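*Asks:* One predicted model, sequence on top.
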Amino acid sequence: MSADHDAISNSDSTSTDAPAATDPAATDPAPASSGPDREFDVVVFGATGFVGELTAKYLADHGPTDARIALAGRSEGKLSDVRRRLGPRAADWPLIIADASSPASLDALVARTRVVCTTVGPYLKYGEALVVAAASAGTDYVDLTGEVPFVHYSINKAHETAEATGARIVHSCGFDSVPSDLGAWTLYRAISDDGAGELTDTTLIVRAMRGGISGGTIDSMRVIADEAKDSQKRRLMLNPQALSGSPAETPRAKVSSEPSDIAIVGAKSVDPSLSGTLAPFFMAAHNTRIVRRSNALLHNAYGKDFHYAETMNVGSIPGISTLTAGLVGVGTGAFLGAMSFGPVRKLLDRVLPKPGDGPSEKARENGFFVTETYTTTTTGKRYRSRIKAKGDPGYKATAVMLAESALGLALDRDRLPDHHGVLTPAVALGDVLVDRLRTAGFEIEAGPLG
């Protein structure tokens, strides 16, 4: 959920001759045009923020030398400073002045590129105009949102337009929710290849992780806490199928229809090879809905009885892991409650990371994550997928996942699945993203157990 908001202003900083903002509900969508005629392959919007600069740095160090990349934000001076820090390969990258509060500047930006890669969040506050602009222009889009209400907004406002223009609007392309989405996707691919039936109860376990929580993530949590005060929005966020429907057709699903996002789970119930107790994973409430949307967009290809949950490993010793899992569950609930309570939140704001803050380079390099996703198929066979990567999950590894998602959309168009609209990483990119991340050093595997 990492996000920056260094591309925001309370005033319109663009020239008056920029194209007017487009209302997709009021006009006929233009034909898809994000092909070779576009000036750029990828524009990084929010490049002056912490995660935005990390993403630009990855593109400068590891992107193809012939990739056409530009940096965008509202401050030319800050963009110039970032470009200078990126090294000689980025020395000639153009700078684009654009402002999240100026729809005209966003229309002008998306018209110039195949893909817009945005780290400007919280997306509920700063992302709505950009996602509509990209969909209207037929421009592919990637972000880092971990905000269910924002993705829901995007589905309602941009999905049909993006389908018509050929745009791929791809949310949650960082640690939220690529390991989750590709963990289920690679299971599906392996099981399908083996003819082993369909997925049933499926659970991701964050097996190991080292990394910090970003200021952008904290800021998004603040926005979500505020949204949850509204009873209608709270019902949306509690709906396990909140993102599985079409525009204006959110499925009415009971909370009990899917595994709980805050349950403490016996590891053996996930797979007989495991032991101990599993704790809730604090981003399950977003990631699970992205994975369920993938299955819905693929017409329940994972399985008619596919159910998905996320948990976190806290050790394998039964008594100790049960106690630890309980403490994690209580702590997670207390933290989210505190974010909703004004006086306590003011105290937390003094010590929590601020937007644009981030860990040192050493801490980012020393980070890592390992996720494992388990399922049992309709034929009774057990399968597991595993994703492992070096680098702080919310910073270095997220920058890799976001950048490779953008490059996949821009440069591997002939290999992409034929899906358009508001999509997920697995549906939009599938094996293209798996291959790119493996080349980038990720370990991604899936196969039978036992």
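*Replies:* Happy to help now that I have it.
*Asks:* going forward, measure contacts between C-alpha atoms and count neighbours the same way
*Replies:* OK.
*Asks:* what's around Lys346, how many residues?
*Replies:* 12 (other CA atoms under 10 Å).
*Asks:* and what of the one 3 residues further on?
*Replies:* Counted with other CA under 10 Å, the neighbours of Asp349 add up to 14.
*Asks:* what does the one 10 residues further on give?
*Replies:* Pro359 sits with 16 neighbouring residues when counted by other CA under 10 Å.
*Asks:* one more structure, for comparison:
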Amino acid sequence: MTERREHDLVLFGATGFVGALTAEYLARVAPDGLRIALAGRSAAKLEAVRAGLPDAARSWPVVVADSGDEAQLDALAASTRVVLTTVGPYARLGLPLVGACARAGTHYADLTGEVLFMRATIDAWDATARESGARIVHTAGFDSIPSDLGVLALHEAVAAAGAGELGDTELVVVATKGGFSGGTIDSLRGQLDVVRADRDQRRIALDPYGLSPDREAEPDLGPQHDPRSVTRGADGRWRAPFLMSTINTRVVRRSNALLGHAYGRTFRYQEYLSGGRGPRGAVTAGVVTGGLGALMAGLAFGPTRKLLDRVLPDPGEGPSEELRRRGFFRIELTTTTTSGRRFRCRVSAQGDPGYQATAEMLGETGLALALDEERLPDRAGVLTPATAVGTVLTDRLRAVGHVYDVTEES
């Protein structure tokens, strides 16, 4: 992207809860001279958010744009080199903005965890974005950066060691403190409604290669169903299904395909949530599994959904600053390579995964797209964090305290 534009980066949805957190993060860490603007439907609300930001942001312009106004979105995309958006549910509100950025050659990143939305953007705008040079980066938060960059780090360490390719690979959330955002819950509701009503969409959602650029080119590795029950890992820890695995696993498999199956043609990938060891671990895993099943069933059934809607967070809501600060996550990814060697990647960060850590991940994705373009992978289209930003983003996150540490197991 060589032409001079009015802005370097526009944050769309800055008046929402995670949007405001991302604006605050950018105001603290963005270098002097980076031209950032805040965008949304209401100039007054944008100005109120700006007034509460650090001094560095007081001169940021505000841009009025509505997710349903194509002309405004086209003007927004044409005015900037990068768009970050927190406006969801993306399946309902996000497709026009992706289209505007794809046509304008504007890099884009979001926080979607909606497989069906991602499939729709691939089908509608991948070719256009490849032609214009736009990098469209979905899942640039806790969905799915730790998973995607963690597997990429494993791949690079294995390749550097001459240890073959990735084979059976697992991610286990060892410990976490924090909650799912109201936007995540709202997206889950929307996807459940579509899947129940549309058989074709249900098939895509359940397909482990549902985001593949070429479904027929994927290897036949047998069933790779998402875990639904309590299992016990080789390390003795009891494991429950991980709610976000249905998103993350598809993203990681898309990365492998976009990289020419560099992880390997026998690469198998699953994700779990650890309950711990011993009887207490088994009980914890069982409770988590039962609770997850109850949540999904409750959201799928009208009367119980109404009850859940009273207690689940609404979009735009979130925890206090103290709770966000005290949150954290610790993840371990392990792989057995085709040569029989084992590697482990530890991924962790301080801060509530769905709020503080996600704002950092989205913010650093935007900064990488705006500032590091010459070092990014030479690739455009509807991409993933690993294929669009890759190790440049990993290095940025390490610099702000996130851990991506790969070791070989003896």
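*Replies:* Great, that's in hand. The structure presented is a predicted model; accordingly, all values stated were derived computationally and were not measured.
*Asks:* TM value for the aligned chains?
*Replies:* Once superposed, chain against chain, the TM-score is 0.97 (TM-score structural alignment, normalised by the length of the second structure); 409 aligned residues with a CA RMSD of 1.5 Å.
*Asks:* give the contact list for Asp372 of the second structure.
*Replies:* Contact partners of Asp372 of the second structure, counting by CA atoms under 8 Å, 6 or more residues apart in numbering, are Val392.
*Asks:* Please pull up the equivalent of it in the first structure.
*Replies:* When the first structure is aligned by TM-score structural alignment, the residue opposite Asp372 of the second structure is Asp412.
*Asks:* Can you give me the distance of that match to Ala190 of the first structure?
*Replies:* 22 Å (CA to CA, to the nearest Å).
*Asks:* What of Ala137 of the first structure?
*Replies:* Counting by CA to CA - Ala137 of the first structure and Ala190 of the first structure are separated by 36 Å.
*Asks:* Show me what the top helix by length along the second structure is packed up against.
*Replies:* Counting by DSSP state H, the longest helix found in the second structure is helix 278-300. When contacts are defined as 3 or more CA pairs under 8 Å, 6 or more residues apart in numbering; DSSP states H and E, helix 278-300 of the second structure packs onto helix 182-197, strand 238-241, strand 268-276, helix 302-311.
*Asks:* Residues contacting the longest one, please?
*Replies:* Contacts with helix 182-197 of the second structure, where a contact means CA under 8 Å, 6+ apart, come from 88-91, 113-114, 116, 201-202, 205, 299-300, 312-318.
*Asks:* change it to 6 Å
*Replies:* 89, 201-202, 313-315 (CA atoms under 6 Å, 6 or more residues apart in numbering).
*Asks:* Of all the helices and strands packed on helix 278-300 of the second structure, which one is nearest Glu131 of the second structure?
*Replies:* helix 182-197 (29.9 Å; CA to CA).
*Asks:* got the angle for the closest one vs helix 302-311?
*Replies:* Angle, helix 182-197 of the second structure to helix 302-311, by axes from the mean of the first three to the mean of the last three CA atoms, to 10 degrees: 170 degrees.
*Asks:* buried residues in helix 182-197 of the second structure?
*Replies:* By neighbour count on 16 or more other CA atoms under 10 Å, the buried set for helix 182-197 of the second structure is 182-192, 195.
*Asks:* what's around the closest residue to Pro359 of the first structure other than its chain neighbours, how many residues?
*Replies:* Among residues not flanking Pro359 of the first structure along the chain, Gly212 sits closest, at 7.1 Å (CA to CA, 6 or more residues apart in numbering). Neighbourhood size, Gly212 of the first structure [other CA under 10 Å]: 16.
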